[in-house]
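J.: Generate coordinates for the sequence data below:
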Amino acid sequence: MKVFVTGATGYIGSAIVRELLATGHQVLGLARSDAAATSLASVGAQVHRGSLDDLDSLRSGAAASDGVIHTAYFTISSDLARSGEADLRAIKVLGAELAGSSRPFVVTSAIGLLLPGRLGTEEDAASPNSFGASRVASEEAALELSSRGVRVSIVRLPPTTHGEGDHGFVPTLISVARTKGVSAYPSDGSNRWPAVHRLDAAHLYRLALEKAAAGSVLHAVADEGVPVREIAGEISRRLGVPVVSLPIEEAGSHFGWIGHVFSLDIPASSTLTRQRLGWQPVQPGLLADLDGDYYFTNEAWSKLR
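T.: You can find the predicted model right below:
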């Protein structure tokens, strides 16, 4: 199958590209720069020049392919609504090109769209009252495509998709601990984060492309919910700094932009995903990954500067 991948050189997308190529698929990767084009060509992917806001490039990429995996996302921390609008436009344009063809379309979403405080499942709808509310319209638009002859599926990623190359939440927590001299957690630290290794997530995207039924919602979750005090404890041990509890109201001032996210209790199940697609995570869990070396090397630290 020839697969058009947006975000093909990103942290998740690059792992998906390698997964697809290793299993006999062809990849047409969206590239907005010369560096991205060179990176794609070096692993054997075909290059399609364009970007998420170049809607014509999205249309032509989808038209030239047997299926689409959409992982690109503009993260504008100061304007989450604008990020969500760009994602929604891309999904609508890609979906319109695929309409009536029964071709697969795998769309990326987030566990953060579910209401906190309970074990989220694939059957739970995205909530406008969730932390990830700016992406709710994208899920709804994607699912609507199943009635228009598109074999669409949604992969919800947890807040921590870990592994080498990670420059997201966990490296930011490590950076804060280095800077402040303590590894902190909010309140009693019992709130839970789901997690998955990026290679396990990439495997799920391929299975969704190949096998998922139209309208499927899938959870890329290996660890259902790691208590954040255990994450803070592992960071404390590796850095040799004290681990401390903070009042919940101080999380924002201590952690900055990540404070609210680190205070969420958003455990999630992938039981239905495993049953439907036979997906079985095999990579190290989050705490085991933190016990390795990558997250605490100079290379990982430099990516946050």
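
J.: Going by C-alpha atoms from here, please, whenever you check contacts or count neighbours.
T.: Will do.

J.: quick one, strands of this structure?
T.: 2-6, 26-31, 46-49, 67-70, 104-110, 151-157, 160-162, 183-186, 192-197, 216-219, 223-227, 243-246 (DSSP state E).

J.: so can I have a markdown table of these showing distance to S175?
T.: Below are the strands of the chain laid out as a markdown table (distance: least, CA to CA, whole Å):
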| stretch | distance to S175 |
| --- | --- |
| strand 2-6 | 29 |
| strand 26-31 | 30 |
| strand 46-49 | 35 |
| strand 67-70 | 30 |
| strand 104-110 | 24 |
| strand 151-157 | 23 |
| strand 160-162 | 15 |
| strand 183-186 | 10 |
| strand 192-197 | 19 |
| strand 216-219 | 28 |
| strand 223-227 | 19 |
| strand 243-246 | 14 |
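
J.: Okay, the residue lying closest to P227 once chain neighbours are set aside and N298: tell me how far apart.
T.: Closest residue to P227 apart from its sequence neighbours, by CA to CA, 6 or more residues apart in numbering: R192 at 4.3 Å. The gap separating R192 from N298 is 28 Å, by CA to CA, to the nearest Å.

J.: Count the residues that sit near R82.
T.: Per other CA atoms under 10 Å, the neighbour tally for R82 reads 15.

J.: Who's the closest spatial neighbour of it, skipping the chain neighbours?
T.: Distances taken as CA to CA, 6+ apart place I76 nearest to R82, at 7.3 Å, with adjacent residues excluded.

J.: Same check on G7?
T.: Of all residues beyond its chain neighbours, the one nearest G7 is A72 (3.9 Å), with distances taken as CA to CA, 6+ apart.

J.: Could you pull up the residues touching the one you found?
T.: A72 makes contact with 6-8, 10, 13, 52, according to CA atoms under 8 Å, 6 or more residues apart in numbering.

J.: Alongside the first, I'd like the structure of this one:
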Amino acid sequence: MHVFITGATGWIGSAVVDHLLATGHVVSGLARSETAAEVLARKGARPRRGDLDDVDGLRAAAAAADAVVHLANKHDWTDPAGTNRTERAAVTAMAEALTGSDRPFVLAAALSGLTRGRPATERDPSPAVGPDSPRGGSENLLLAYADRGVRVISSRFAPSVHGRGDTGFVASLVAAARRHGRSAYLGDGDTAWAAVHRGDAARLVRLALEAAPAGSVLHAVTEDAISTRAIADAIGRMLDVPVVSIPPEDATEHFGFVGRFFGMDMSASSAHTRELLSWTSSGPALLADIENGAYA
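T.: Got it, this is the predicted structure:
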């Protein structure tokens, strides 16, 4: 299968590229720079220069492939409205290119906003609807193409896709602990995050491309609910610094941008995903990854 991937040199995308190539697939990757293009070429993937604003290029790349995996996002916290517009336009362009083909389109989605006093399930609909909603409502937008001859699949990734070399949420928490000389959690620390190891997430994307039916919603989650207090404790032990509670209103000042997410309950189950695709975990757990030096 020839798979076109956006975000191909990112944290999740680079693992997906490696895994797809290792399992015999052909990969084309969106490359915003010559450096990114060289990284993909060295791996044996086909670089395609462009970015998410190049909707004509995205449409052409999708049309030339057997499948699409959309992992890129601008994540411009200074211009969320612009980020959402770009996301919606990019998803529309690639989905239109696949209309009527029955080819798979795997979309990276988020778990935020889904939890309702319990871990979210794959059957919980995303509340993000319309162009002004988070990520431009891209999950609901794409799922509508299941009736238009596209094998659409939404993969909701845990807030922690962890592993050695991670620069995401957990790395930001570690950086804040180093900066302040203490590892913090908010309030009682009883909110919880789901987690998945990067290698397990990459394997799920491949299984989704190969076998998930149209309209599937998957959860890239191998641990349903890890309390934010437990995450802070693990960081404290790893860095040998004290662990403290701080008021929720101080979250952004202490943690930076990740503070707005650390107090959110983003727990989730993946029971349906595991059963549908016979997906199992093989990577280490989040707390073990922290304590064993993945973020050292």
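
J.: Quick check, the residue nearest to R82 of the first structure in contact with G84.
T.: No - using CA atoms under 8 Å, I76 of the first structure makes no contact with G84, being 9.3 Å away.

J.: More neighbours: which of these two?
T.: The neighbour count for I76 of the first structure versus G84, taken as other CA under 10 Å, is higher for G84 (22 against 11).

J.: right, and that one touches S138 too?
T.: Yes - the criterion here is CA under 8 Å, and G84 of the first structure meets it with S138 at 7.3 Å.

J.: what residue of the second structure is the furthest out?
T.: Distance from the centre of the second structure peaks at P242, with 30.4 Å (CA atoms, centre = their mean).

J.: distance of it from S183 of the second structure?
T.: According to CA to CA, P242 of the second structure stands 6 Å off from S183 of the second structure.

J.: Could you list the buried residues of the lengthiest helix in the first structure?
T.: Looking across the first structure with DSSP state H, the single longest helix is helix 80-98. Neighbour-count burial for helix 80-98 of the first structure flags 83-92, 94-98 (criterion: 16 or more other CA atoms under 10 Å).

J.: again, but for stretch 231-247 of the second structure
T.: For stretch 231-247 of the second structure, the neighbour count (16+ other CA under 10 Å) marks 231-236, 238-239, 241, 243-244, 246 as buried.

J.: now it, how far from the centre of its chain.
T.: Centre-to-centre, stretch 231-247 of the second structure and its host chain are 25 Å apart (CA atoms, centre = their mean, to the nearest Å).

J.: cool, stretch 16-35 of the first structure as well?
T.: Centroid separation for stretch 16-35 of the first structure versus its chain: 17 Å, with CA atoms, centre = their mean.

J.: got the buried residues for it?
T.: Buried residues in stretch 16-35 of the first structure, counted by 16+ other CA under 10 Å: 16-21, 25-32.

J.: Going by distance to S127 of the first structure, which of those wins?
T.: I16 (27.5 Å; CA to CA).

J.: Hmm, H203 and that closest one touching each other?
T.: Yes - I16 of the first structure is within contact range of H203, at 7.2 Å (criterion: CA under 8 Å).

J.: Out of the contacts of A72 of the first structure, flag the one nearest to V282 of the first structure.
T.: Distance to V282 of the first structure, by CA to CA, is smallest for G13 among the contacts of A72 of the first structure, at 19.0 Å.

J.: what's near enough to touch the closest one?
T.: G13 of the first structure neighbours (CA under 8 Å, 6+ apart): 5-7, 71-72, 202.

J.: Please repeat the previous calculation with a cut-off of 6 Å.
T.: G7 (CA atoms under 6 Å, 6 or more residues apart in numbering).

J.: repeat for S183 of the second structure
T.: Neighbour list for S183 of the second structure: 177, 232, 236, 243 [criterion: CA under 6 Å, 6+ apart].

J.: what's the distance between the closest residue to the first one other than its chain neighbours and G236 of the second structure?
T.: Excluding its sequence neighbours, the residue lying closest to A177 of the second structure (CA to CA, 6+ apart) is S183, at 4.5 Å. When distances are taken as CA to CA, S183 of the second structure and G236 of the second structure turn out to be 5 Å apart.
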